[in-house]
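Q: quick one, fold the following:
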Amino acid sequence: MIKSQDPLVSKKDLSPFLDCKDYTVSRETFSLVKDNTTGLLVTSPRPSLENLSSYYESEDYISHTDSSRSLMDKVYQMIKGYSIKKKLKMINKLAVTKGHLLDIGCGTGDLLAACENDGWKIDGVEPSEKARALASEKIATTECLEESLEAILEKKQNKYDVITMFHVLEHVPNLTQYVDSLHQLLTEDGCLIVAVPNYKSYDADHYKQFWAAYDVPRHLWHFSQESIQHIFGAKGFHVAETLPLIFDSFYVSMLSEKYKTGTSNLIKAFKTGLRSNIKAKRSGQYSSLIYIIKKSK
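A: Presented below is the predicted three-dimensional model:
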């Protein structure tokens, strides 16, 4: 059922969870299969590595652009600007030292630029050539940008005090290998910051197959708090802290309303996003969560 089976996914304890449609590019339908051992959801069938890039070929894939044409674009860029400031503040608070930072999935380079301007030594990983070109215009040390994590590993020049992955882990094809690489690249006292959607949130349950954060097949994995703890715990890490991404519920609800009804329904989306955050204050199940992860001693 699942191609390119990852060692972290049980081969014996799988069950159907939900069928979802790719609303961004192909309009194809994919299944979500649950690994009952870890709680991880897996997209099936998985595109081959050769075909996966074709599912990103859309102007609607906004994280690879600085577009401000549509209302959705404007909302995204406004939230992004605010979020960059919050992320930098969080990084500086968590870091033992303001040393070397790696931003995986750096997109158009806004967080990298903010960190560089704040005194960090920076490296970035971004598969999209278009996004890397935009990022190189914002930072001084353009040679720090690489296409893949493998390219960073080949350098073998330094380890990182902070590694950030904001909405990236759900995209990586080889989850086990990737987590192993993160362990190799992080200093002993370093901090790994991972943000991913949470399929146990209220807005995910409310929109079900229309929930925009499933984003099949670009999202190959779909996480809960339990699955993150299981995956990283098996690889020499522990989750030190879990933090909410408050704005994600609103933006995801706007996209989900569009997928479900054909229009953004801003008022309805706002109410759903707000309700999700209110419920999450008690349950902890926010639309997206930031995991502060450190090496186990």
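
Q: use CA for all of it now, contacts and neighbours both
A: OK.

Q: from the chain's centroid, how far away is the longest helix along the chain?
A: As assigned by DSSP state H, the longest helix anywhere in the chain is helix 71-94. Counting by Cα atoms, centre = their mean, to the nearest Å, helix 71-94 is centred 14 Å from the centre of its parent chain.

Q: any idea which helix or strand comes after it?
A: strand 100-104 (DSSP states H and E).

Q: please enumerate the helices of the stretch 101-250 of the chain.
A: 110-117, 129-136, 149-155, 175-185, 202-207, 225-233, 248-261 (DSSP state H, counting those that start in this stretch).

Q: also this sequence, please, to line up against the first:
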Amino acid sequence: MDSSKQDNFDTNYITCKDYTVSGEQFNLILDPEMELLITSPKPDLNKLGSYYKSEDYISHTDSKSSFTDKIYQSVKKRMLVKKLNWIETHSQKKGKLLDIGAGTGEFLLTAKNKGWKVKGIEPDENARELAQKKGLKLVSDSSNFKAEKFDVITMWHVFEHVYDLKNQIIELEQLLKKGGLLIIAVPNFKSYDALYYKEHWAAFDVPRHLWHFSRKSFEKLFRDTSFSLIEEKPLLFDSFYVSLLSEKYKNKKSNFLKAFLIGLRSNLKAKRSSEYSSIAYFFQKSV
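A: Got it, this is the predicted structure:
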């Protein structure tokens, strides 16, 4: 996807606010051909890091200071094991696993303890330091792995942050072995909770999320690549957590009961439509 194309679209899907750092407003521009939303204006690459400088950006911390943090960390521990089990149903051996956007390293630590040879990429220095304390040495970019091939590559809620999607997909093809497994988990802007909360939907998370995907957009992005989509897995907890944050953005206060009901309704509706709040896409490399 060529980011320069976004100026050619005149369909403003919605206008959102950055609730985490800057308070700035951004438009989500619809690319009707790709069924994809694009954050506009797209921040300059050199300035993008400033939008991550917040203690509220929980994936770069191990914070348990608030009730919401405690919920997130508790469910995250359970999901780490579940994610690894998903991988092991598709991978015949415990080989080399690369996690891109590894955060503080919790997923890699879980995989390492189960016998995987793990490596990780994490641009945020503070997150890398927290991972280092757990015995994991993460690197800031992929330049360290040019000569390596991996059996499994994971991107858990990272793909929407990638600056250049086309180059990222090319790099994934280079890093993954033939027959290897690629897992990419992203929010789905066609889920019920996204349609309910609209501009207050926390998973839009502008401008850190540069792209906003539908299930169709994933089919189209990977259509002419060496990757074949073999399975989709819903991340059921995400609808509840995102709804909790969205309630706060919309009404300036948390409403746990309302968020639970919206999250539950989103998951129930998705049983028929498959439009879950977040989806993990499983690809296998054919060549």
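
Q: before we move on, the earlier item: now the helices of the stretch 101-250 of the first structure in JSON lines, with distance to Leu289 of the first structure and mean neighbour count?
A: Converted to JSON lines, those look like this (distance: least, Cα to Cα, whole Å; neighbours: other Cα atoms under 10 Å):
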{"stretch": "helix 110-117", "distance to Leu289 of the first structure": "18", "mean neighbour count": "21"}
{"stretch": "helix 129-136", "distance to Leu289 of the first structure": "24", "mean neighbour count": "18"}
{"stretch": "helix 149-155", "distance to Leu289 of the first structure": "23", "mean neighbour count": "13"}
{"stretch": "helix 175-185", "distance to Leu289 of the first structure": "18", "mean neighbour count": "17"}
{"stretch": "helix 202-207", "distance to Leu289 of the first structure": "13", "mean neighbour count": "20"}
{"stretch": "helix 225-233", "distance to Leu289 of the first structure": "8", "mean neighbour count": "18"}
{"stretch": "helix 248-261", "distance to Leu289 of the first structure": "9", "mean neighbour count": "22"}
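
Q: can you put those helices in JSON lines and add distance to Arg218 of the first structure?
A: Shown next, in JSON lines, are the helices of the stretch 101-250 of the first structure (distance: least, Cα to Cα, whole Å):
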{"stretch": "helix 110-117", "distance to Arg218 of the first structure": "22"}
{"stretch": "helix 129-136", "distance to Arg218 of the first structure": "16"}
{"stretch": "helix 149-155", "distance to Arg218 of the first structure": "18"}
{"stretch": "helix 175-185", "distance to Arg218 of the first structure": "14"}
{"stretch": "helix 202-207", "distance to Arg218 of the first structure": "17"}
{"stretch": "helix 225-233", "distance to Arg218 of the first structure": "19"}
{"stretch": "helix 248-261", "distance to Arg218 of the first structure": "15"}
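
Q: buried sites along the longest helix of the first structure?
A: Met72, Asp73, Tyr76, Gln77, Lys80, Ile84, Lys87, Leu88, Ile91, Leu94 (16 or more other Cα atoms under 10 Å).

Q: in the second structure, what stretch matches it?
A: Helix 71-94 of the first structure lines up with residues 67-90 of the second structure when matched by TM-score structural alignment.

Q: do the same with stretch 123-138 of the first structure
A: Stretch 123-138 of the first structure covers residues 119-134 of the second structure once aligned (TM-score structural alignment).

Q: not counting its own residues, what contacts the longest helix of the first structure?
A: Outside helix 71-94 of the first structure, the residues within contact range by Cα atoms under 8 Å, 6 or more residues apart in numbering are 62, 66-68, 98, 110-111, 114-115, 162, 191, 247, 251.

Q: related to what we said a few turns ago, so which of the helices of the stretch 101-250 of the first structure gets nearest Ile104 of the first structure?
A: helix 149-155 (7.7 Å; Cα to Cα).

Q: what about the helices of the stretch 101-250 of the first structure, which gets the closest to Ile292 of the first structure?
A: With Cα to Cα as the criterion, Ile292 of the first structure lies closest to helix 225-233 of the helices of the stretch 101-250 of the first structure, at 10.9 Å.

Q: which helices and strands sit right next to the closest one?
A: Applying 3 or more Cα pairs under 8 Å, 6 or more residues apart in numbering; DSSP states H and E, one finds that helix 225-233 of the first structure contacts strand 237-244.

Q: so how far is the strand it packs on off the chain centroid?
A: 15 Å.

Q: that strand to helix 225-233, inter-axis angle?
A: Calculated by axes from the mean of the first three to the mean of the last three Cα atoms, to 10 degrees, strand 237-244 of the first structure forms an angle of 150 degrees with helix 225-233.

Q: now strand 237-244 of the first structure: which residue numbers in the second structure?
A: Strand 237-244 of the first structure lines up with residues 227-234 of the second structure when matched by TM-score structural alignment.

Q: list the buried ones in that stretch?
A: So stretch 227-234 of the second structure, judged by 16+ other Cα under 10 Å, has buried residues Phe227, Ser228, Leu229, Glu232, Lys233, Pro234.

Q: how far away is Leu268 of the second structure from Thr20 of the second structure?
A: 29 Å (Cα to Cα, to the nearest Å).

Q: actually Ser140 of the second structure, not the one I typed
A: Distance, Ser140 of the second structure to Thr20 of the second structure, using Cα to Cα: 23 Å.

Q: how about Lys133 of the second structure?
A: Counting by Cα to Cα, the gap from Lys133 of the second structure to Thr20 of the second structure is 27 Å.

Q: what do you get for Tyr13 of the second structure?
A: Counting by Cα to Cα - Tyr13 of the second structure and Thr20 of the second structure are separated by 21 Å.

Q: quick one, which of the two is more surrounded?
A: Neighbours were counted for Tyr13 of the second structure and for Thr20 using other Cα atoms under 10 Å; Thr20 has more, 20 against 15.

Q: what about that one, which SS state?
A: Per DSSP: H, G, I helix; E, B strand; the rest coil, the secondary structure class of Thr20 of the second structure is coil.

Q: that one against Ser54, yeah?
A: Yes - look at Thr20 of the second structure against Ser54 with Cα atoms under 8 Å: they come within range, at 7.0 Å.

Q: so the strand of greatest length in the second structure matches what in the first structure?
A: Ranked by residue count, the top strand of the second structure under DSSP state E comes out as strand 176-187. Matched against the first structure by TM-score structural alignment, strand 176-187 of the second structure falls on residues 186-197.
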